[in-house]
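In: can't give you the sequence, but here's the structure:
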C-alpha cells in the first residue's frame, strides 16, 4: 500500500457556468473528471469561483453533509477555513468552490459521481492524507 498519492487535476474545458478537468492519481489506474466553479480563479472565499491553479495540501475534513470524512485541500493562498472539499455531485449548483469527481463528463456536468468518489475514497482512506498532494494545472481547449 502506498502511504501517499499525488492527484493531478488538469483543467481542460470552461464555460460561463463551470470548469471541467481531467484527473488522475499518480502510480494508479484511477482517473476521471472533476467539475469546479467557473473562472476566473480566486483565492477569496464567497465568490463562487474556482481556486487558483497550483499545489495543494490535503487533510481529512470530518463531518458535514458529504459523510464522516472527505478530503479537504488548502495551500498558502487558500486557507483550510475556505472548506474546499472533494465530494460527489453533478453540476455547478453542487459546489461552492469544491472539486466534484465524476466518471464521465458532459457540458457543465459530471456523471457517476458517487461511484468515482467511492473509488477515490477507497484509495485515500487507508493513507495519512497529509502526506498526499493535489496539483492543479491548466491546459484549456
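Out: In hand now; what should we look at? Computed from a prediction, not measured in an experiment: that's the story for all the values here.

In: hey, let's count contacts and neighbours off CA atoms from now on
Out: OK.

In: and residue 122, which of the three is it?
Out: Secondary structure for residue 122, judged by DSSP: H, G, I helix; E, B strand; the rest coil, is helix.

In: Give me the neighbour count for it.
Out: 11 (other Cα atoms under 10 Å).

In: Over to residue 16?
Out: 10.

In: Isn't it up against residue 36?
Out: No. With contact defined as Cα atoms under 8 Å, residue 16 does not reach residue 36; the gap is 11.6 Å.

In: what residue lies at the spatial centre of this structure?
Out: Centroid check for the chain by Cα atoms, centre = their mean gives residue 99 as the closest residue, at 3.1 Å.

In: okay, now the one to match up with it:
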C-alpha cells in the first residue's frame, strides 16, 4: 500500500531588505525556521521571463510554490544534501547549514531559532531535518511548499 508523501511547509513571515525568515513544519509539526535571501515576490506560476527579470543573482529567494525534494551529492559542499527540483529560473537550490543571508545564494538555511537576518543552531536543525528527509525518502516522496 502506497504511503502518503512527506510535506514540508515553509511559511515566509519576516521580511527585511537582506533576508526572509520562515516558520517550517514537517507534516504539520513545527520544526524550526529557514533563512533565505530577499523575497522579491516571485511565484512558481509566473512566466519564466518575469522571474528572470526580477531575480537578482545570488540575492533572491526562490519563487513560492511546491517542489519535490531529493537528496544528491553536492560538489560544492562535498557531501549529500537535500536538493529542491524544478524551480523555475533557479538551479542547485539546497537545504544546508548556514547562519547569515550572506551564507546563501538562494538556498534554504535551517535554524532552531532566529535573529535579525540570521538563524541559529543551523547544524543541529540541519542534522535533524536530514535524518527525517532521508527516512521519508525510503518509502515516499518528499515535497516542500513555500508560501507567504
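Out: Nice, I can see it. These numbers were taken from a predicted model, which means no experiment stands behind them.

In: Let me see the TM-score of these two.
Out: In this superposition the chains share a TM-score of 0.83, using TM-score structural alignment, normalised by the length of structure 1; 134 aligned residues with a Cα RMSD of 2.3 Å.

In: What's the residue nearest to the centre of structure 1 aligned with over in structure 2?
Out: Using TM-score structural alignment, the partner of residue 99 of structure 1 in structure 2 is residue 108.

In: Repeat that for residue 57 of structure 1.
Out: Counting by TM-score structural alignment, residue 57 of structure 1 lines up with residue 68 in structure 2.

In: Its match is in what secondary structure piece?
Out: strand 65-74 (DSSP states H and E).

In: in the superposition, what's the average offset of that strand relative to structure 1?
Out: Strand 65-74 of structure 2 differs from its equivalent in structure 1 by a mean of 1.3 Å after superposition (mean Cα distance after the TM-score superposition for structure 1).

In: in that strand, what counts as buried?
Out: By 16 or more other Cα atoms under 10 Å, the buried positions in strand 65-74 of structure 2 come out as 65, 66, 67, 68, 69, 70, 71.

In: what's it in contact with?
Out: 43-45, 79-87, 134, 137, 141-147 (Cα atoms under 8 Å, 6 or more residues apart in numbering).

In: Mind doing that once more with 7 Å?
Out: 43-44, 79-86, 142-147 (Cα atoms under 7 Å, 6 or more residues apart in numbering).

In: by how many degrees do the helix or strand hosting residue 11 of structure 2 and strand 65-74 diverge?
Out: Using DSSP H and E, residue 11 of structure 2 sits in strand 6-15. Counting by axes from the mean of the first three to the mean of the last three Cα atoms, to 10 degrees, strand 6-15 of structure 2 lies at 110 degrees to strand 65-74.

In: list the contacts for residue 42 of structure 2?
Out: By Cα under 7 Å, 6+ apart, the neighbours of residue 42 of structure 2 are 51, 62, 63, 64.

In: Around the third one, how many other residues sit close by?
Out: Here the neighbour count serves as a burial measure; for residue 63 of structure 2 (other Cα under 10 Å) it reads 22.

In: same question, residue 38 of structure 1
Out: When neighbours are defined as other Cα under 10 Å, residue 38 of structure 1 has 21 of them.

In: That one is in contact with residue 13, isn't it?
Out: No. Assessed by Cα atoms under 7 Å, residue 38 of structure 1 is found out of contact with residue 13, at 10.0 Å.
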